[in-house]
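>>> just to be clear, the model below is a prediction. Sequence and coordinates:
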Amino acid sequence: MPRLHVTTKNNIGTAHVTVGTDGEQYSCAYSVNGRRIYSPVSEHVMVTITAPPSKPVIRLDQWTGVYVVGERVTITCSVTADDRDKNFHFYRGGQNLSLSQFTTKYDIGTARVTAGTDGEQYSCAYSASVNGRWIDSPLSEHVMVTITAPPSKPVIRLDQWTGVYVVGERVTITCSVTADDRDKNFHFYRGGQNLSLSQFTTKYDIGTARVTAGTDGEQYSCAYSVSGNGRWIDSPLSEHVVVTITDPLKTPVIYLDQATGVYAVGQTITMTCTVTGDNREKMFYFYKGHQQLPFNTSSRNTETFTFPNSGLSHSGQYRCQYRVTVRSRQFDSKQSQAITVAIEEKNPVALAAVVGSALGLILLLALLGVCVWRKGKKENMRETRNAVPSREQNNEHLTYADLILQTNPKGEDCQRDNSHAQSEEYTLYAAVKL
């Protein structure tokens, strides 16, 4: 064994050697100055060589290192291929963390702290036990915790603030955020189930989802995620909104009390608007052309509209419509098919009778004129013969029928005209009776 370099101070001699081979034994002795008298050799000591602890690896549970104030930060310090007993040590800004903040299991030490100040740095080391000696590892690299503001709770709204829709109607849902300019992704939920990305869009601080109204009572909520140095942080869930489904409105039917739709001036016009299979309270409206009439009333299934004294201005086409209010939202039905009202100034039957009477009178006067003209012609012919029958001297007392027979004894000229005259006279009488 080579001679060692030994230093002596008081009663202690010290030798410094470099550890080399495992199991080397060392012993010592001393001599008194001036004489070469040696002491007995001491007991020997054996040097055990062990592998130095390796540099541990430190990690954050969020690889981006981004956390929200107050969020729990989990830090792990891990060692590979070292089955010796270990104690882990964690440091924040060079200050040792208390043992109550971390645990050890196998080759991993875990520390849990609360995110506080932005930019805090953490590192770790460990000690390995070899035959009662604890040997410290080198210090790990450090990791830095970045603190970001927590996302605020978003606000969800329906395009219909009442929340009432008809089956199949388009429902537009918005999820809005204020005072947050970070990149965002919005998420919508129906009954707790995530809606597909194809159903909504994002623009600035507003996410918009469009769905089709289906089942009554469906609940919708939303949330969003913000990006911070590669980490997406989720906001709290919004309040939920409820979609109420109501039955679609049917088209009403309008009809008149007169099936023909023809009325005389002054006659009462009554039109009725009715709906079947819908017992909700309704507000009815009547229209002439495109103009709404100054009438509306509340009913459930049927409503009537009356003109007590009709005039020519009431002629035209009429329609009706109704409105239903569900939780403050108003729904208007389609307008009914049109009905046509016609107003006549006089009674058509009486007018026909008057016209017929006038024509009969004109024909009768014409017939009488022809007969008188023929009678005068005959008399002129008889005067030229200078012979006047005694019976013709009393013509002024004859009836109208006798006059016709005298002027035409054979009845060849005016008999047919006379029959027509009597017929027209009867027609005139009948017309007047009507």
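Cool, the structure landed. Residues are numbered from 1 along each chain as shown.
>>> every contact and neighbour count from this point should use C-alpha atoms.
Will do.
>>> following element in sequence after the lengthiest helix in the chain, please.
Taking DSSP state H as the criterion, the chain has its longest helix at helix 348-384. Downstream of helix 348-384, the first helix or strand assigned by DSSP states H and E is helix 400-407.
>>> what residues sit buried inside that next one?
Applying a neighbour-count criterion of 16 or more other Cα atoms under 10 Å, one finds 403-405, 407 buried in helix 400-407.
>>> for the residue positioned nearest the centre of the chain, give me its contacts.
Taking Cα atoms, centre = their mean, the centroid of the chain lies closest to residue 171, which sits 1.2 Å from it. Residues near residue 171 by Cα atoms under 8 Å, 6 or more residues apart in numbering: 158-159, 165, 210-213.
>>> if I look at the closest residue in space to residue 268 that isn't next to it in sequence, how far off is residue 254?
Of all residues not flanking residue 268 in the chain, residue 308 sits nearest, at 4.5 Å (Cα to Cα, 6 or more residues apart in numbering). Remark: distance between residue 308 and residue 254 (Cα to Cα, to the nearest Å) = 18 Å.
>>> of those two, who's got more company?
Neighbours per residue (other Cα atoms under 10 Å) separate residue 308 from residue 254, with residue 254 holding more: 23 against 11.
>>> correct me, but the more buried one touches residue 317?
No - checked against Cα atoms under 8 Å, the pair residue 254 and residue 317 is beyond contact range at 11.2 Å.
>>> okay, and the common contacts of these two?
Going by Cα under 8 Å, 6+ apart, residues that sit against residue 254 and also against residue 317 are 338-339.
>>> quick one on the thing from earlier: using CSV, please lay out the buried residues of helix 400-407 together with distance to residue 137.
Formatted as CSV, the buried residues of helix 400-407 follow (distance: Cα to Cα, whole Å):
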residue, distance to residue 137
403, 159
404, 157
405, 160
407, 161
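>>> quick one: contacts of stretch 150-163?
With contact meaning Cα under 8 Å, 6+ apart, stretch 150-163 is reached by 68-69, 171-177, 180, 221-226, 233-244, 327-329.
>>> could you check how far residue 171 is from residue 259?
Per Cα to Cα, residue 171 is found 44 Å from residue 259.
>>> with residue 235 instead?
Counting by Cα to Cα - residue 235 and residue 259 are separated by 67 Å.
>>> next one for the comparison:
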Amino acid sequence: MELTLLLPLLASLQSLPRPVSTAGLLPAPSLSPDRPYTVYLPGERVKLQCADPKGGKAPECRFFYGKGQQSPSTVLQSGPYPMLEFTAEKGRAGTYTCAHWTQGSNQRISENSSSVPISIAAPQLTVSPLRPVYLVGEAVTLTCSAAGVSNLSGIQFYRGGEKNQPQEIPSIRNGSTASIQLLSVAMSDVGVYSCEYWRWKDEKKGRDFVSERSQNIPIAVTAPLPTPQLSVSPQQRVYITGESITLTCSAAGAPNNSMIRFYKDGQTLIPEELCLRPHQATASVWLSAPPQTSTYTCGCWRVESGREIESERSRPISIAVTGSSSKLAPSGDPPSGPVSKGPPLLLTCTAPGDTGERRFHFYKDGLEIVPRGAGSEIDAGEPSSGSVNVPVTRVLKAGPSNMGDFTCGYEKNVSGRWVPSPRSQSVNIPMSEPRTARGFPWARELVVGGAFFLIVELIFLVSHCCLGSS
């Protein structure tokens, strides 16, 4: 059974050619082109000569060809002719070597010659603008150039190995370049592009030569990011210095790896934040700037294939910030310092001189003074004239219960919102004791002592008169 299986194998070994003896290798020949360059234009003739290093004539010469990274191994020509000739055309670029052989029963082979690379001039494909990825709707131009090659008959563009433009391009008949324009690139234009050119020797016989393909240029297309929506909370027509607002940027439909940027007057407001689910990000802004109006926007962006893709900016939101101040000063007799019980005291709240509708407020020990009611010793005064710029006063009936720390403030009507001012600096009004009690204590004692002696004298006179008459 085993012998039956070995018989076909032995028969096949007998049919193989006898191995060439490697003992005593012949010297390696030299291979050289007939021109001092290795890059040829399509249609040019290429001549490679395999010469004996000793100047002799080898009985047989073999030429080997390899393409790409492979070693030259394919036999192109074998015989007593040391010259290899071919036309530079598509498919003939590669690496060439040669070797000598001897005939007879004891065949000998030389070492391979040094390799000679042969390149066929290929067109150059360029794209403008050059970007790693394009947005849907952008314009892209592909240009194929065969510089130095004259009398071209056509240039062909390819996408993914298939013809992208089957018609010949008339413009190249008087030039060596041609272009195709993708005026509004779409997802259907995604692919790898290349080009080639050719020349007719005789239009009836067909093409004379075809160039190698150009380098590949990939065209990647992505959809633009959605335009985000910006909102602010709380919503006011005007804001006060020191208030805080929250900006929310929503980008529904944006990929999860998208980012959000906030802008103030066109400048980046804060570092980027991840566009988290549900595709929104927030930013807290403290309105510490002086009174002004600023414009806020936001945008969504992401990095794809090394290019930063940014959406259009959101609709802007204008934030108006205002600031105000007020002053409180006492007036009357005396205008400041301890006051006595009884005389009225005027507290004047002064607002800035700009026009506008105002409402004034007074405070005692931090609590607002309400308009005067029954039994109240505090009068809720109004402006002393019809003008809102005249200082507003409150009249206090001086007394121990009305002394303390006083402040004031006002509200201004700005675009329908009553904007309060900061509180004024406090004014402390202490109560003094009457000078007749503290400054002259001897007078009080004198009056009391005199009255005592007067009463005693009257009692004595009345007793004497009544007893004598009896």
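Happy to help now that I have it. Everything numeric here is computed off the predicted structure, so don't read it as measured data.
>>> who has more neighbours out of residue 235 and residue 259 of structure 1?
residue 235 (17 against 8).
>>> show me what that one aligns to in structure 2.
Alignment note (TM-score structural alignment): residue 235 of structure 1 maps to residue 311 of structure 2.
>>> over to residue 264 of structure 1?
Match for residue 264 of structure 1 (TM-score structural alignment): residue 341.
>>> would you check that its match makes contact with residue 401?
No - using Cα under 8 Å, residue 341 of structure 2 makes no contact with residue 401, being 10.2 Å away.
>>> between the two, which one's more packed in?
Using other Cα under 10 Å as the criterion, residue 341 of structure 2 and residue 401 rank with residue 341 on top: 15 against 9.
>>> for residue 358 of structure 1, grab the count of nearby residues.
13.
>>> for it, which non-adjacent residue is closest in space?
Nearest to residue 358 of structure 1 is residue 428, by Cα to Cα, 6+ apart, at 7.9 Å.
>>> that neighbour sits in which helix or strand?
helix 415-433.
>>> do the same with residue 287 of structure 1
Taking DSSP H and E as the criterion, residue 287 of structure 1 maps to strand 282-288.
>>> quick one: that strand aligns where in structure 2?
With TM-score structural alignment as the criterion, strand 282-288 of structure 1 aligns to 358-364.
>>> mean distance of the matching stretch to its aligned residues in structure 1, please.
Averaged over the aligned pairs, stretch 358-364 of structure 2 sits 1.4 Å from structure 1 after superposition, using mean Cα distance after the TM-score superposition for structure 1.
>>> can you say which of the contacts of residue 171 of structure 1 are buried?
158, 165, 213.
>>> what about residue 466 of structure 2, is that helix, strand or coil?
helix (DSSP: H, G, I helix; E, B strand; the rest coil).
>>> give me the neighbour count for it.
By other Cα under 10 Å, the residues close to residue 466 of structure 2 number 9.
>>> ok, now residue 349 of structure 2?
Neighbours of residue 349 of structure 2 using other Cα under 10 Å come to 24.
>>> what's it aligned with over in structure 1?
By TM-score structural alignment, residue 349 of structure 2 lines up with residue 273.
>>> map residue 127 of structure 1 across to structure 2 for me.
Counting by TM-score structural alignment, residue 127 of structure 1 corresponds to residue 197 in structure 2.
>>> sticking with that match, tell me its helix or strand.
Here residue 197 of structure 2 is covered by strand 191-202, with elements defined by DSSP H and E.
>>> ok, average deviation of that strand from structure 1?
Following superposition, strand 191-202 of structure 2 is found to deviate from structure 1 by 3.5 Å on average (mean Cα distance after the TM-score superposition for structure 1).
>>> report the buried residues of that strand.
So for strand 191-202 of structure 2, counting by 16+ other Cα under 10 Å, buried means 191, 193-200.
>>> again with stretch 252-266 of structure 2
By neighbour count on 16+ other Cα under 10 Å, the buried set for stretch 252-266 of structure 2 is 252, 254-255, 258-264.
>>> on that earlier part again, how far is the helix holding residue 428 of structure 1 from where the chain is centred?
For helix 415-433 of structure 1, the separation from the chain centroid amounts to 79 Å (computed by Cα atoms, centre = their mean, to the nearest Å).
>>> can you list the buried residues in that helix?
415, 417-418, 420-421, 424-425, 427-428, 431.
>>> what of stretch 88-107 of structure 1?
Residues of stretch 88-107 of structure 1 classed as buried by neighbour count (16+ other Cα under 10 Å): 88-91, 97, 102, 104, 107.
>>> residue 260 of structure 2 reaches residue 281, doesn't it?
Yes - applying Cα under 8 Å as the test, residue 260 of structure 2 and residue 281 come out as touching, 6.7 Å apart.
>>> list residues touching both of these two?
Taking Cα under 8 Å, 6+ apart as the criterion, residue 260 of structure 2 and residue 281 both touch 249, 273-275.
>>> count of neighbours near the residue nearest to residue 45 of structure 2 when sequence neighbours are not counted?
Among residues not flanking residue 45 of structure 2 along the chain, residue 87 sits closest, at 4.6 Å (Cα to Cα, 6+ apart). Neighbourhood size, residue 87 of structure 2 [other Cα under 10 Å]: 16.
>>> just checking, residue 87 of structure 2 touches residue 46?
Yes - between residue 87 of structure 2 and residue 46 there is a contact under Cα under 8 Å: 5.9 Å.
>>> coming back round to it: where's the residue nearest to residue 268 of structure 1 relative to residue 346 of structure 1, distance?
17 Å.
>>> ok so, going back, show me the two of the buried residues of stretch 88-107 of structure 1 that sit farthest apart.
Across the buried residues of stretch 88-107 of structure 1, no pair lies farther apart than 97 and 107, at 18.9 Å, counting by Cα to Cα.
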